[in-house]
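# I'll drop the sequence and a predicted model, then ask my questions.
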Amino acid sequence: MNRRRVGLSLLLCLTIAQAGGAGAEGHDGAQAAADVSTTYPPELQRRLSAALGAKGPHYRPRTEHLLPDGRPRYINRLILEDSPYLIQHAHNPVDWYAWGPEAFERARRENKPVFLSIGYSTCHWCHVMERESFEDGAIAELLNTHFVAIKVDREVRPDIDQVYMTAVQLLTGSGGWPMSSILTPQGETIVAGTYFPPDDFSSLLQRANALWQAQPDQMRARAAEIARAVAAALAVEAQAAELGDRIVDRAVASLLEQHDELQGGFGDAPKFPQQPRLALLLDQALRRDDQAALTAAVFTLQSMARGGIQDQVGGGFHRYAIDNDWLVPHFEKMLYDQAQLVRLYLAGWRLTGDPELARVARHTLDFVLRDLTSPAGGFYSATDAESEGEEGLFFLWTPDELRSVLSPEDAELAIALYGVTESGNFEGRNILHLPSAPESFAAARGVSPAELWLRIDAINERLYRHREGRPHPHRDEKILTAWNGMMITALAEAADALNEPRYLSAAERAAELLWSEQRPAPGRINRVYLDGRTAQPGLLEDYAFLGQAMIALYDATGEQRWLTRAREMADALWERFADHGEGGLFMGEAAEDTPLMTRPKDVTDGVMPSATSAALQLLAQLTRRTDALEYERHASALLASTSGRVAQVPSAFPALLTALNLMRHGDTGHLQYAARGAVRADARISARNSSGENDVANLVVDLTLRPGWHVNAHRPLQDELIGTTLRMSEESGGWRMAAPAYPTPEILRLGFQSEPLAVYQGHVRIAATLAANPQQRADPGEDPSVWLPFELRLQACSDAICLAPETLVLQVPLPSR
């Protein structure tokens, strides 16, 4: 994304009278900043030296300012932090502070404005501004003399980022990183922008200092006005509105209008995957058999998979594409993208049976387990866009490189398949992509798609090994609880969908790491884990996404400990973040010692679900899996607090609406819960045999009931009782089901029932034979469906109460022939 000069014109228009150069420093690129660390108190100097020494002999300071022996010339407080992004700036000549009370106390004491810089460790333009400005001695001198400089990692503190990014967007109409803001000592924005070239940045600092010295009251008044606007923009609409199925239909219709039918995605470049939008479309396709939603979502998934946004050699997805057809990516790889996209490709595969989608999910997970997994089992945050100072260099190829690595036959195939040319498609080199659909390419070569991919897998393995010898992009090795929770969920779902136990093992290992290292006390979770240290109190999204991960592991294993942990996270998030006055949930806990223009709430979905949507999803899941009524009350209250805004622009809240579907209509898929979690139903087609036109399969539905609970038998002894029945839904996809075989019931006598009862309890299995109807197939050689719907009707009772009858619609994947 281009970073243009923003904010400077705003600062100029704040000038009432020409302030001249009062208090400004001249800019001389050759001027060197003083090593401010030599002016630190002795105890701080000792701490900085000890922190540097603890980095070990392999530590490479990220700076151009080195002493002859390789040690850094400068060292500032950021060396003490647990953020790779902050540590990257620990050797700038700038006297950086981390966000906290110390910096603002100094600003107030010395009556200096604050310069706030927000970014993240794999941000290309953050690196550019660091090299051009924060490593420059004269600019550092300006900052150190006239400002208190604060550096924030937006991935560690998205709550701070949200507040100040809102100010940037209000002032300039756009946003991005690095974010550059000048604040009052009370933390209110005076002027803000994103990336500034060094000359413009130097001018901005000089003018801001001059205006602060000449017109402080006007600057403070303007900042207070901006702070009120930010608070109003982030306020959640308190007026409730009715949200039902129609609001979901409106959102889906709006997303389909925005969908690019030629190249996939939504809107024009730059194109982000927009995972929450795709998730809502796929949820709608499954729940409502919405073919338009399915077609749009799958087309986008296929378009991304075949573009340069997917790393064709190593697997995984880059952050976004700068063009309309997904060819040229911004080469960062983010963990949260991989986690969401895996789930989307699995969902698309389950709905269509397209093996290309399952292949993409596997390759993405293989990338994460190979390249983003720590020795302890947690998942790293991201990899950088650049290596050797050039964006994308690690991922690019020339025809000669391919020929030097591969045999002549394999090189010819790779060059043709991946659209490689002598002139290249990116700065004289090639981003590998699939200009033709794999099926079409295979047909033109006279081979099956499966044969093609076997050969390409071998080619990619050789290319990957060769690429490993190149200098790698920087990897951000902090382990974020929220993003790890998302990855654990994806792995647990993939283990079930793809029958891959290693994915489940990886999910459980990561979950145990977070629970043992990131949980300093019951009901409390931390956000960051780096180099064996835990840091930073968790935010709402950390509790919500980790809770969802525990639900996914509970669903995958049936082990009660995971459900217990999910409940702990849900209970804690409501206790720590609920706004009992205005409703809704705050992003972070209240901090009295550090100024912030407002305490933000994260409601609108972006490239990942908002923290509010994630919390609503967790509460809705627990409503179905436990008998604790407070989860439903909390979910309803949270939905009511946001419903006014959702009703206005429903397409801006796709993840929240997906959670709404879960609240109103229950889970989807082959595993579902009834009787507030007392009954677990798992349906699977366990075997399939095909011979000519005969195609039969075996269905089993396993019920697991908690101790003390039962369901009525298929044929109850009393006419007024609802029996347990299994039937095929009308939309049978060309299959029919023979009469199910029900187990022999148990006969019970309960205290409140004088007559004996025929019931099922404990573990129960219902089995049935399925047969395909060849007359309903357009082509007898093709599958009429890739999943089949079944209705399970039951009534659950305990020793004390009978619940209302329930009907679960189980959507069961059909194995390939």
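Right, received. Where do you want to start?

# for the rest of this, base every contact and every neighbour count on C-alpha atoms.
Fine.

# quick one: residues contacting the nearest residue to P270 once chain neighbours are set aside.
Counting by C-alpha to C-alpha, 6 or more residues apart in numbering, I322 is the residue found nearest to P270 once chain neighbours are left out, at 4.3 Å. The neighbourhood of I322, defined by C-alpha atoms under 8 Å, 6 or more residues apart in numbering, consists of 1, 269-271, 328-330.

# one more structure, for comparison:
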Amino acid sequence: MNRLANETSPYLQQHADNPVDWWPWSDEAFAEARRRDVPVLLSVGYASCHWCHVMARESFADGDTAAVMNEGFVNIKVDREERPDVDAVYMEAVQAATGQGGWPMTVFLTPSAEPFYFGTYFPPAPRHGMPGFRQVLDGVRAAWDERRDEVGEVASKVVEQLSARELRVAGDGGGPPAEAELHAALMGLTREFDAVRGGFGGAPKFPPAMALEFLLRHQARTGSEGALEMVRATCEAMARGGIYDQLGGGFARYSVDAEWVVPHFEKMLYDNALLARVYAHLWRATGSGLARRVALQTADFLVRELRTEEGGFASALDADSDRVDGTHAEGAYYVWTPEELRAVLGEEDAALAAAYFGVTEEGTFEEGASVLQLPDGEVLADAMRISSVRERLLAARAGRPRPGRDDKVVAAWNGLAIAALAEIGAYFERPDLIEAATAAADLLVRVHMDPAGRLVRTSRDGAAGPSQGVLEDYADVAEGFLALTAVTGESSWLELAGLQLDTVLRHFSGGDGSVEGGSFYDTADDAEALIRRPQDPTDSATPSGWTAAAAALLSYAAYTGSERHREAAERGLGIVTALGPKAPRFIGWGLAAAEAALDGPREVAVVGPDGDQATDELHRAALTSTAPGAVVVRGEPGDEGVPLLADRPLVDGSPAAYVCRRFVCAAPVTDVKQLEEQLRG
């Protein structure tokens, strides 16, 4: 066992028995590189990464390769999900140098942590134009020994260029987009929309959750049928495709093709939290039965497959798993052959299942296997019979070797899951989902948060991990707490959200409680200093910390009337004004927040006795409104725990709803239809 045996990260522990003398990211590792006068080999990945596993089997588990690594380098292994700041800084260098990025990421550093040679996956021997990993090791070590000055010059230039980039993304702080910029963003998405297969762009095709949230809000505010149609078509295509688990619910990371047929099979907490919420919001806008089904199935997947014993949510399920014959392959848990269907269902039902789920003799994946999907043209069959087929296949699949689970709890992704589960539970009268959201929030407070409100990013088995929270942790946890405020009416969640957002203003911006130039940083001002302080306003697989912070600040200001938080949100959205018309696919969360800012957002206070049917109906109508980014709270008469509830009496003894913007309210209403009309206006 090497030094990784004592780490909490499941990914690092996967490498604990490598013959490589791995170090975790630490000052001690770089001190060792200085002592030995050797370069650092930095390898970054994550537990459910397919190609990370491949490189580990091919190279890191090989004794001869490990001997070369140990003799010539100090080898550092990093879990990108535990240290997104380290990953972000060096991935930016990789992308700048090579034009592409990915994991595993392989970067060679000086003992001062300055990068000078870059790559991702390297095969063990030369292949498809890529050098073999041993060739790379030998070449880098030769350069270090024989051309040290040249290596130093390259490293210094890379750091200089990265530092210059920081100035170019500082944001103008000029305020959120106006109508013209939002329309330009809509037109940009329209141009990139795949009208035949849904989604945006070509293969590989990723679920565009953040862009879809923008389109739903834009349609709600402007009535744009084109915006809604892009959401409908994309959500239906994904729900019918192989990217969606037709038996157990939940979405895979992405589709390797443009038709959503063959996924990259890993299932991530963040994808499923974001997409469950998108489908719930599509149902809210249209009443779609498909959207309702997928939202609930995905929420149930989260609770069934990813919930930990402590009440949080695990990060991911692996793409790979063992076959029954003991071999290991991507997608083995999920794919089916006609023969396997017959073994479980018998001839007649197997024929129905093959037609219904698109299982063919040729297969749609590898070695004659098919990914289950719902092809165009529904197969006519009795609903009870299809339900029985699905249940039997799911039970049979449960007997297969299961994919590994990365069971660390990431604060940011749990915040996203809390928001999704709280809303879906409220929309569809599933109190068990609200309870699951509350339990996860309790875990974050109990394990991840110190008395001052500072967060650690990860935990495992109820124990806090070693890494400080980054901006997305504070922003997304606040988002989850604000969703619980809306659903439960408990003011403590609003107070905790405010604690997170005050930390954002104090430590992730200008340092004086304001947003200097409209910009946020991804790491705190008192965090470990890297070769540069990472700062990225664009969405990737999750909302950027920058725009997530702006969105949460905007909602918090709507609950409290705080101009300080409102101003910080608006200045933070200045970057969306600059980037939204140019790159709308990559700043969708910011565009969605801008829609809320342009609409108000609407503030809804529902006042009435707890447990009263009329109060419940008003509260539900407020929650299911499509007003962009509307904030909702309910409380008893005289309840002033949330400022939005202050001085909101009953109306003629009846429960009432107050609809406001910037705390300026319309006449209170006691009728659900009147409330719905005010929220449409």
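On my side now, so go ahead. Not measured: the values here are computed from a predicted model.

# which one in the second structure is aligned with S83 of the first structure?
With TM-score structural alignment as the criterion, the equivalent of S83 of the first structure in the second structure is S9.

# for the stretch 351-500 of the second structure, which segments count as strands?
405-410, 458-460, 463-464 (DSSP state E, counting those that start in this stretch).

# quick one: the first one aligns where in the first structure?
On the basis of TM-score structural alignment, strand 405-410 of the second structure is assigned to residues 475-480 in the first structure.

# list the contacts of that stretch.
Under C-alpha under 8 Å, 6+ apart, the answer for stretch 475-480 of the first structure is 82-85, 121-122, 156, 374, 378-384, 527-531.

# try 10 Å this time
With contacts defined as C-alpha atoms under 10 Å, 6 or more residues apart in numbering, stretch 475-480 of the first structure is touched by 82-85, 120-122, 155-156, 332-335, 371-374, 377-385, 514, 518, 526-534, 538, 542.

# which of these fall within helices?
Among the contacts of stretch 475-480 of the first structure, the ones falling in helices (DSSP state H) are 84-85, 335, 371, 514, 542.

# turn those residues into CSV, columns for neighbour count and distance to R287 of the first structure.
Formatted as CSV, those follow (neighbours: other C-alpha atoms under 10 Å; distance: C-alpha to C-alpha, whole Å):
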residue, neighbour count, distance to R287 of the first structure
P84, 20, 43
Y85, 25, 42
L335, 25, 28
D371, 17, 36
L514, 25, 34
D542, 29, 29
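
# looking at the strands of the stretch 351-500 of the second structure, which is closest to L296 of the second structure?
strand 405-410 (21.8 Å; C-alpha to C-alpha).

# what number of residues lie near the counterpart of F60 of the second structure in the first structure?
In the first structure, the residue matched to F60 of the second structure (TM-score structural alignment) is F134. When counting by other C-alpha atoms under 10 Å, one arrives at 24 neighbours for F134 of the first structure.

# just flag the most distant two among the ones in helices among the contacts of stretch 475-480 of the first structure.
Checking those with C-alpha to C-alpha, the most distant pair is D371 and D542, at 22.8 Å.

# returning to that earlier point: for the match of S83 of the first structure, give its distance to G517 of the second structure.
S9 of the second structure sits 36 Å away from G517 of the second structure, taking C-alpha to C-alpha, to the nearest Å as the criterion.

# settle it for me: which of those two has more neighbours?
The neighbour comparison of S9 of the second structure against G517 (other C-alpha under 10 Å) goes to S9, with 25 against 17.

# quick one, what contacts the more buried one?
46-47, 78-79, 81-82, 406-409, 458-460, 465-466.

# now those: which count as buried?
Those of the contacts of S9 of the second structure that meet the buried threshold are 46-47, 78-79, 81-82, 406-409, 458-460, 465, by 16 or more other C-alpha atoms under 10 Å.

# all helices of the stretch 201-350 of the first structure, in order?
Under the criterion DSSP state H, counting those that start in this stretch, helices of the stretch 201-350 of the first structure are mapped to 216-234, 245-258, 275-288, 291-306, 335-352.

# could you do the stretch 401-550 of the second structure as well?
411-427, 431-443, 471-488, 491-507, 545-560.

# next, format the ones you listed as CSV and append distance to G588 of the second structure.
As requested, the helices of the stretch 401-550 of the second structure are exported to CSV (distance: least, C-alpha to C-alpha, whole Å):
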stretch, distance to G588 of the second structure
helix 411-427, 15
helix 431-443, 25
helix 471-488, 15
helix 491-507, 21
helix 545-560, 9
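
# out of these, nearest to D526 of the second structure?
helix 491-507 (7.3 Å).

# so how many other residues sit close to A233 of the second structure?
18.

# that one matches what in the first structure?
In the first structure, A233 of the second structure lands on F299 (TM-score structural alignment).

# list the contacts for the closest residue to that match other than its chain neighbours?
In space, and not counting its chain neighbours, F299 of the first structure is closest to G264: 6.1 Å by C-alpha to C-alpha, 6+ apart. G264 of the first structure sits next to 258, 271, 273, 296-304, 324-326 when contact means C-alpha under 10 Å, 6+ apart.

# how many residues are close by the counterpart of G425 of the second structure in the first structure?
Using TM-score structural alignment, the partner of G425 of the second structure in the first structure is A495. A495 of the first structure has 19 neighbouring residues, counting by other C-alpha under 10 Å.

# could you do the one 4 residues further on as well?
For N499 of the first structure, the count of nearby residues is 11 (other C-alpha under 10 Å).

# so what's it up against?
Contacts of N499 of the first structure (C-alpha under 10 Å, 6+ apart): E493.

# check W453 of the first structure too.
W453 of the first structure sits in contact with 356, 359, 438, 442, 459-460, where contact means C-alpha under 10 Å, 6+ apart.

# from Q312 of the first structure, how far out is it?
12 Å.

# now the common contact residues for the two.
By C-alpha under 10 Å, 6+ apart, the residues touching both W453 of the first structure and Q312 are N460.

# now the residue nearest the centre of the first structure: how far from G316 of the first structure?
For the first structure, the residue nearest the mean C-alpha position is Y336 (3.3 Å; C-alpha atoms, centre = their mean). In this view, Y336 of the first structure and G316 of the first structure are 11 Å apart by C-alpha to C-alpha.
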